[in-house]
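Novice: Pasting a predicted model and its sequence here:
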Amino acid sequence: MSEPESLNHTLAQFQSNRAKTMEPQALRINIDQRQLLVDTADRSGFVKAGDKVDAFALKEVGGAELSLRRLLETGPLVLVFFRFEGCPACNIALPYYNAHLAPAVKELGATLVAVSPQVPERLVGIKERHNLDFLVATDFGNDLARKLGILYGYDEPSRQAALAKGTSIGDITGTGTWELPMPATIVIDQTGTVRFADVSPDWLVRTEPENVIQAVRLIRERAAA
């Protein structure tokens, strides 16, 4: 059986194909916004390995409250931050994680949660569409993402392009703001300490599953030693 294409190769192919049909001005706005984020991101403020995570609560799309304490009861926690239910790249990344990350994380006794600021009633669609076998939850007001230093705002060309279509990202997410989390994957051990953190200012670059699996495996090895 052949090895699957990497997630980032899959995303690069998606963008290459989309560039052939996307309206040139819209394509340029998309590229420029992503490059601006890469160039200006305050990486010193990103969550990093060794940080302690304060207590938080998320709302699972089915209605359950997910506290940090509860999520760590049975093992390490893997948080995957994504933008919103209709984000094309997120609709590639989350099913990829469902196939290539979730089973290994579960086998290692860890919990996987995909997190977006989008309100639960609008967020549930991505879980149902792809039959995701992991938790999907709302970070109301981007509270957790803000503490982790991974938020960004639309630049002015992106904002004007969205308004020209009659919608703002705040309308789509139900948050009323122009803020979204950068794609990020964070692995937290049962002491509440971050053991792995990968933040991507470019939303077409995502964490590869094998890096997360290795981080969880190392936590388990340390606990067993």
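Specialist: Perfect, I can see it now.
Novice: Please count neighbours and contacts with C-alpha atoms only from this point.
Specialist: Fine.
Novice: so who does the spatially most central residue of the chain touch?
Specialist: The chain has Phe81 as the residue nearest its centroid, 2.2 Å off, counting by C-alpha atoms, centre = their mean. With contact taken as C-alpha atoms under 8 Å, 6 or more residues apart in numbering, Phe81 is in contact with 114-116, 181-185.
Novice: Tell me the spacing between it and Gln25.
Specialist: 28 Å (C-alpha to C-alpha, to the nearest Å).
Novice: for Leu101, same thing?
Specialist: Taken as C-alpha to C-alpha, the span from Leu101 to Gln25 is 36 Å.
Novice: of the two, who's got more company?
Specialist: Shown here are Leu101 and Gln25; by other C-alpha atoms under 10 Å, Leu101 has more neighbours (19 against 10).
Novice: That one and Trp178: what is the separation?
Specialist: 30 Å.
Novice: so what secondary structure elements neighbour the helix or strand that Leu11 is a member of?
Specialist: Using DSSP states H and E, the element containing Leu11 is helix 7-19. Taking 3 or more C-alpha pairs under 8 Å, 6 or more residues apart in numbering; DSSP states H and E as contact, the helices and strands that helix 7-19 lies on are helix 90-100.
Novice: now the strands: where do they sit in the chain?
Specialist: Applying DSSP state E to the chain gives strands spanning 57-60, 65-67, 77-81, 111-116, 135-138, 151-153, 179-181, 184-188, 194-199.
Novice: How far does the fifth one sit from its chain's centre?
Specialist: Read it as strand 135-138. Relative to its chain's centre, strand 135-138 lies at 11 Å (C-alpha atoms, centre = their mean, to the nearest Å).
Novice: The structure to be compared is supplied as follows:
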Amino acid sequence: MTSSVSTGPLRAQFRALEEERERTWPPEALAVNVNQRALLVREHGKSGHVVQEGDVLPSVTLPTVEGGTVSLDDLAENGPAVLVFFRFAGCPACNIALPHYRDTLWPELKSAGIPLLAISPQPASALSEIATRHELPFPVASDTGLELARELGITYRFDEPSRQAAVSKGGKSAALNGLDDVWELPKPAVVVVGPGRVVQFADVSPDWMDRTESDRVLAALGLNRGEASHAA
């Protein structure tokens, strides 16, 4: 069943989620989440190159949740394509962001003939759940093993309190990224790639509760909300 239409700013929706957590989560659990995100913001970009405009992405082919494959070369062969990197199917913030992009970004991209691909390192069998739940009209692909995300410099490792919290709940890293005992995920990111896999726009969110708004992506593509139907 399709989730409700999501049109308000992402930041407002995430703030509502945070306020709910502040009311309902035990203080120690909330601190683990908040401290991990704050650490990622402080350390972002300090450990190596992070994808930016002008970079050339590697030539990769990824499996989709529908059983097919998609290559970056084919995706951007005739013009720009939008890549949305997200964490995993059960991530609450991802379950806000993807329906939001479905409702506020995808219609304009579709009208302009610009493909959108959502990417997570989670194995495809697990990712199919989020695509089905939100009836996502764009493909969802698996970057299992984080090959592409690592090339882009957008991954992060769980800090020890976060790892312990995940393990205490019976979590397995392989269920998130296909890797045994490697607690690593991509930071959410939106990347626009053009022919030759050249990056035309990149925005990486070290705090997964503060993601790229659709208007920024449309502006980077030269599209204005409500006018995309005339651009093709």
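Specialist: Ah, there it is. Not measured: the values here are computed from a predicted model.
Novice: hmm, back to that, need the strands of the first structure in a markdown table with distance to Gln13 of the first structure, can you?
Specialist: As requested, those are exported to a markdown table (distance: least, C-alpha to C-alpha, whole Å):
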| stretch | distance to Gln13 of the first structure |
| --- | --- |
| strand 57-60 | 32 |
| strand 65-67 | 35 |
| strand 77-81 | 22 |
| strand 111-116 | 23 |
| strand 135-138 | 26 |
| strand 151-153 | 25 |
| strand 179-181 | 23 |
| strand 184-188 | 21 |
| strand 194-199 | 21 |
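Novice: Nearest to Asp39 of the first structure, out of these?
Specialist: Nearest to Asp39 of the first structure among the strands of the first structure is strand 151-153 (12.5 Å), distances taken as C-alpha to C-alpha.
Novice: for that closest one, packing partners?
Specialist: strand 179-181.
Novice: Give the aligned range of the strand it packs on in the second structure.
Specialist: With TM-score structural alignment applied, strand 179-181 of the first structure matches the range 184-186 in the second structure.
Novice: The second structure: which residue goes with the residue nearest to the centre of the first structure?
Specialist: Matched by TM-score structural alignment, Phe81 of the first structure corresponds to Phe85 in the second structure.
Novice: quick one: its match and Asp73 of the second structure, what's the gap?
Specialist: 17 Å.
Novice: Please apply the same query to Thr24 of the second structure.
Specialist: From Thr24 of the second structure to Asp73 of the second structure the distance is 46 Å (C-alpha to C-alpha).
Novice: Over to Asp215 of the second structure?
Specialist: Distance from Asp215 of the second structure to Asp73 of the second structure, counting by C-alpha to C-alpha: 26 Å.
Novice: more neighbours, those two?
Specialist: Comparing Asp215 of the second structure with Asp73 by neighbour count (other C-alpha under 10 Å), the higher total belongs to Asp73, at 18 against 15.
Novice: so who does the more buried one touch?
Specialist: Contacts of Asp73 of the second structure (C-alpha under 8 Å, 6+ apart): 59-60, 195-197.
Novice: What remains of those once you look at the first structure?
Specialist: With both residues aligned by TM-score structural alignment, their matches' C-alpha atoms under 8 Å, the contacts of those that the first structure also has are Ser59.
Novice: Most neighbours among the contacts of Asp73 of the second structure, which one?
Specialist: Using other C-alpha under 10 Å as the neighbour test, the contacts of Asp73 of the second structure are led by Arg197, with 23 neighbours.
Novice: That residue -> the first structure?
Specialist: So, by TM-score structural alignment, Arg197 of the second structure is matched to Gly192.
Novice: same check, this time on Leu221 of the second structure
Specialist: In the first structure, the residue paired with Leu221 of the second structure according to TM-score structural alignment is Val216.
Novice: Same question for Gly54 of the second structure.
Specialist: In the first structure, Gly54 of the second structure lands on Gly50 (TM-score structural alignment).
Novice: Was I right to think that match contacts Arg195?
Specialist: Yes - using C-alpha atoms under 8 Å, Gly50 of the first structure is in contact with Arg195, at 6.1 Å.
Novice: Give me the more crowded residue out of these two.
Specialist: For the pair Gly50 of the first structure and Arg195, the greater number of neighbours falls to Arg195 (19 against 13), based on other C-alpha under 10 Å.
Novice: From Gly170 of the first structure, how far off is the more buried one?
Specialist: Distance from Arg195 of the first structure to Gly170 of the first structure, by C-alpha to C-alpha: 32 Å.
Novice: what do you get for Ala19 of the first structure?
Specialist: In this view, Ala19 of the first structure and Gly170 of the first structure are 26 Å apart by C-alpha to C-alpha.
Novice: what do you get for Tyr96 of the first structure?
Specialist: 26 Å.
Novice: which part of the first structure lines up with the lengthiest helix in the second structure?
Specialist: Criterion DSSP state H: the longest helix present in the second structure is helix 27-43. The alignment of helix 27-43 of the second structure onto the first structure (TM-score structural alignment) spans residues 24-40.
Novice: Just send the contacts of Phe81 of the first structure back as JSON lines, with distance to Pro157 of the first structure too.
Specialist: Compiled in JSON lines, the contacts of Phe81 of the first structure are given as follows (distance: C-alpha to C-alpha, whole Å):
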{"residue": "Ala114", "distance to Pro157 of the first structure": "29"}
{"residue": "Val115", "distance to Pro157 of the first structure": "26"}
{"residue": "Ser116", "distance to Pro157 of the first structure": "23"}
{"residue": "Pro181", "distance to Pro157 of the first structure": "19"}
{"residue": "Met182", "distance to Pro157 of the first structure": "18"}
{"residue": "Pro183", "distance to Pro157 of the first structure": "21"}
{"residue": "Ala184", "distance to Pro157 of the first structure": "24"}
{"residue": "Thr185", "distance to Pro157 of the first structure": "28"}
